[in-house]
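In: I would like to see how this sequence folds:
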Amino acid sequence: MLELLICSLLTIVPDYLYRRYQQGKRLGKEITFYSVWFELRWGIISCLMLTVGLITVIFYNHPSTTNATVMFRTVPIVPETNGRVAQVYLGVSGTVARGDPIFRLDSSKQEAAVETARRKVAEVEASLVVAKAEILADESKIDETRSAHKQALDELETKVELRRRNDDIVARREIERLENLVAGREAAVAAAVAGKATAETRISTLLPAERASAEAALAQAQADLDKTVIRAGVSGRVEQFTLRVGDIVNPFMRPAGVLIPEEAGRNILQAGFSQIEGQVMKVGMVAEAACLSKPWVVIPMVVTGVQDFIAAGQVRGGEQLLDVQQTSKPGTLLVFLEPLYKGGFEGVVPGSTCIANAYSSNHELIASGKLSTGRKIMLHAVDTVGLVHALLLRIQAIVLPIQTLVFSGH
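Out: Below you'll find the predicted structure:
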């Protein structure tokens, strides 16, 4: 309607002025309700053509959409393991900070596993102490066997010397007995040294490995125990939390509730524009939005992202061939808008329905000096008609609450 009024000022009104003052035709006399079309046909046709052209230029170069929503993501509250609920820390809804407990599962099995792993660690520590004591015992045994070996060796040397001086003093069999005794004492010394080396190897290699394995088992058992307490991963608000003590929970079943992050829906507006505007929408375009939850306020925004594919054309693998005719409803071009100024979304409730406009700007192209005069004038006109769309958005922002509260019956 606004475009029609503006175009009529340039077409129908001059045509009427010409008929009235140049041709002398008077309203109500020569120009009547029945002769308007014949008398003003040139102005009416020109007005309609100019209106259609103006609307096309405005809506193509300055896209508008009513499919804009402040979307936000929710985090499902789901445990990592199965179990029975033992304690609930919240009501149906409540505010939580990151790391706060939400509910706890029965942890008797996990606590028993932690205690078993802890005792295994203590057992390995005790084995380490025993091994150190065995080393002291092996050192004493080594000293004892070396002393016995030294005594047997001295006795052998003495008998050998006596036999060398006089064969009749010491019998040959006695010498052989002493040689065997010395060899046995040497083997005893080697066995004692090997026993000490074995104990040292246990202390330096085996027992540390067993302790590391026991500590890893303890850490795993403690992690399983910690999983029985479900905590908030982010700060936010828990809603629809109907879980109660005694319920059985399963990660493959429905979530116990939803956690809405506190920053969700506070910074980005998602808007779906027509596919025909895919060549016009660019990152950095200035935009405006009016949201139903914050009436009579126009929020300055900027385009920060344009999705380079249409969601309606996605294909999921299945056992049936896809017929393109089934995709009857054309999808929209998803555009991400952010407030141009800090705090622009204050008062806008996440999930609100909004109206958004985006405005093309050809200032840099015009200032580049690479265009002809006619093209510069045309681009100036394209940028100028964006004012009409901005005015329409403000009219919509004013009418929207009235339309919702009065005419829709809400």
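In: Please make it C-alpha for all contacts and neighbour counts, starting now.
Out: OK.
In: So what touches stretch 297-307?
Out: Residues from elsewhere that reach stretch 297-307 (C-alpha atoms under 8 Å, 6 or more residues apart in numbering): 281-291, 333-341, 344-345, 358, 394, 397.
In: Here is a second sequence; please produce its structure as well for comparison:
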Amino acid sequence: MLELLLCSAVTILPDFLWRRYAQGKRLGREITLFSVWYELRWGITLCVILTIALITTIFYFHPSTSSAVSVFRTVTILPERGGRVAEVFIGINEHVTQGQPLFSLDTAEQEAEIETAKRQIAEVEAGMVVARSQLAEAEGRIVQARGSLRQAQDEYDTRAELMRRNPDAIAQREVDRAQVAVDTAQGAVDAAVAGKAAVQSQIDFALPAEKASAEAALAEAEVAFEKALVVAGTDGVVQQFALRAGDVVNPMLRPAGILVPDRHVTGLAAGFGQIEAQIIKVGMVGEVTCPAIPFTVIPVVVTDVQDVVASGQIRPTDQLQDISTFARPGTITAIMEPLFEGALDRLPQGSACIANAYTSNHDALQDPEIGAFHAFVLHAIDATGLVHAALLRLQALILPVRTLVLSGGH
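Out: Sure, this is the predicted structure:
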């Protein structure tokens, strides 16, 4: 409507004034309701053409969207394991700080696992004491076996010497028997040494490994015990939290609630039409108005433009995707942040807003080689931004009335 009024002021109005005062035609006579088209045909035609051109220029070079939202992230309150709730430490809509306990799960199973692991460690330590006693016993057996070997060797050496000096003094059978005794004693020594090595291996490798495994099991059980206490990962307000002692929670199927982190609104995510993909650029100045902050227009700047359209995304599945499923056109997502710090502090997280972005050709107009017609066109494009700014302010004025009165207060 505003564009039509502006265009009619330079087309229909001059045409009417010419016909009324220059040609002398009178209202109700030559200019009637039935003759308006014929009498003012040139002004009406030019007005329609200029209005369409103006609207196209405004909405293309100064895009607007009602899909601007102060997006925020929530944190799902989930335990790392399922279980039955033993105790709840907070209430609904309560503010919590990072690390504050929220609730705890039943730990009877974890306590039993901890006790079992401690018993296993004690058992291994007792085994190490026994192994040290066995090591001392093995060392004694080695001493005993070496003594027997020395005695058998002396007996053999004596008989062999007698045999050498006087073959008739002793029978060959006695010498062979002494040799067998030496070999037997040597085997006993080897067995005793091997027994000591086995016990030493138990002390040095097997039992420490068993103890390390038991300690790892204890640490695992203690970690599982600590995970039974669920704490807040960040400062925020707990929402939809209605746990009671005895409830069962599961990290896959049944979360405990939602934690909304403490953060001020620092920017808006705005979705512009794909036809404006070549217009939306980082650094563009814009304005937003939000129902949550009525009668307020906040200057913003585009700080980032997403280079993909969300509606075209695809994930690997077991079915081929038909292109017609992507027929719904998506939007160009732009991040808009306030020009002045704290301008959006009063805006609740998740609020919807109306946003404008304005094209500026200031840098292009500073080019000394720019032509006169080109400069005129760029000036005209920049000037049409005033119309969109005025429209946004009219929306800011009408929005509370339309919401509270015309829509029945919804």
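In: re earlier: just the buried members of the contacts of stretch 297-307 of structure 1?
Out: 281-282, 285-291, 333-340, 344-345, 358, 394, 397 (16 or more other C-alpha atoms under 10 Å).
In: which stretches of the stretch 201-350 of structure 2 form strands?
Out: 229-231, 236-239, 248-249, 257-261, 268-273, 285-290, 293-305, 331-338 (DSSP state E, counting those that start in this stretch).
In: Is it possible to get JSON lines of these that adds distance to Ala198 of structure 2?
Out: Below are the strands of the stretch 201-350 of structure 2 laid out as JSON lines (distance: least, C-alpha to C-alpha, whole Å):
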{"stretch": "strand 229-231", "distance to Ala198 of structure 2": "46"}
{"stretch": "strand 236-239", "distance to Ala198 of structure 2": "61"}
{"stretch": "strand 248-249", "distance to Ala198 of structure 2": "51"}
{"stretch": "strand 257-261", "distance to Ala198 of structure 2": "58"}
{"stretch": "strand 268-273", "distance to Ala198 of structure 2": "71"}
{"stretch": "strand 285-290", "distance to Ala198 of structure 2": "81"}
{"stretch": "strand 293-305", "distance to Ala198 of structure 2": "70"}
{"stretch": "strand 331-338", "distance to Ala198 of structure 2": "71"}
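In: now the helices: where do they sit in structure 2?
Out: 2-10, 12-17, 36-39, 41-61, 108-165, 172-201, 207-227, 362-365, 372-401 (DSSP state H).
In: List the buried residues of stretch 357-371 of structure 2.
Out: 357-360, 365.
In: Same check on stretch 314-325 of structure 2?
Out: Using 16+ other C-alpha under 10 Å as the burial criterion, none of the residues of stretch 314-325 of structure 2 qualify.
In: ok now it, how far from the chain's centre?
Out: 25 Å (C-alpha atoms, centre = their mean, to the nearest Å).
In: how far away is the residue nearest to Leu371 of structure 1 when sequence neighbours are not counted from Ala219 of structure 1?
Out: Spatial nearest neighbour of Leu371 of structure 1, excluding adjacent residues (C-alpha to C-alpha, 6 or more residues apart in numbering): Leu365 at 7.8 Å. Computed as C-alpha to C-alpha, to the nearest Å, the Leu365 of structure 1 to Ala219 of structure 1 distance reads 64 Å.
In: With Lys294 of structure 1 instead?
Out: Distance, Lys294 of structure 1 to Ala219 of structure 1, using C-alpha to C-alpha: 51 Å.
In: between those two, which one's more packed in?
Out: Lys294 (18 against 15; other C-alpha atoms under 10 Å).
In: show me what contacts that one?
Out: Here Lys294 of structure 1 is in contact with 347-348 (criterion: C-alpha under 8 Å, 6+ apart).
In: Tell me the spacing between it and Gln110 of structure 1.
Out: 51 Å.
In: go on, Glu125 of structure 1?
Out: For Glu125 of structure 1, the distance to Gln110 of structure 1 - C-alpha to C-alpha - is 23 Å.
In: more neighbours, those two?
Out: Counting neighbours by other C-alpha under 10 Å for Glu125 of structure 1 and for Gln110 shows that Gln110 has the greater number, 19 against 16.
In: list the contacts for that one?
Out: Contacts of Gln110 of structure 1 (C-alpha under 8 Å, 6+ apart): 221-222, 224-225.
In: most surrounded residue in the residues you listed?
Out: Ala221 (22 neighbours).
In: Just give the nearest non-adjacent residue to that residue, would you?
Out: In space, Ala221 of structure 1 is closest to Val114, 5.0 Å off (C-alpha to C-alpha, 6+ apart).
In: Same question for Leu218 of structure 2.
Out: Excluding the flanking residues, the one nearest Leu218 of structure 2 by C-alpha to C-alpha, 6+ apart is Ala117, at 4.9 Å.
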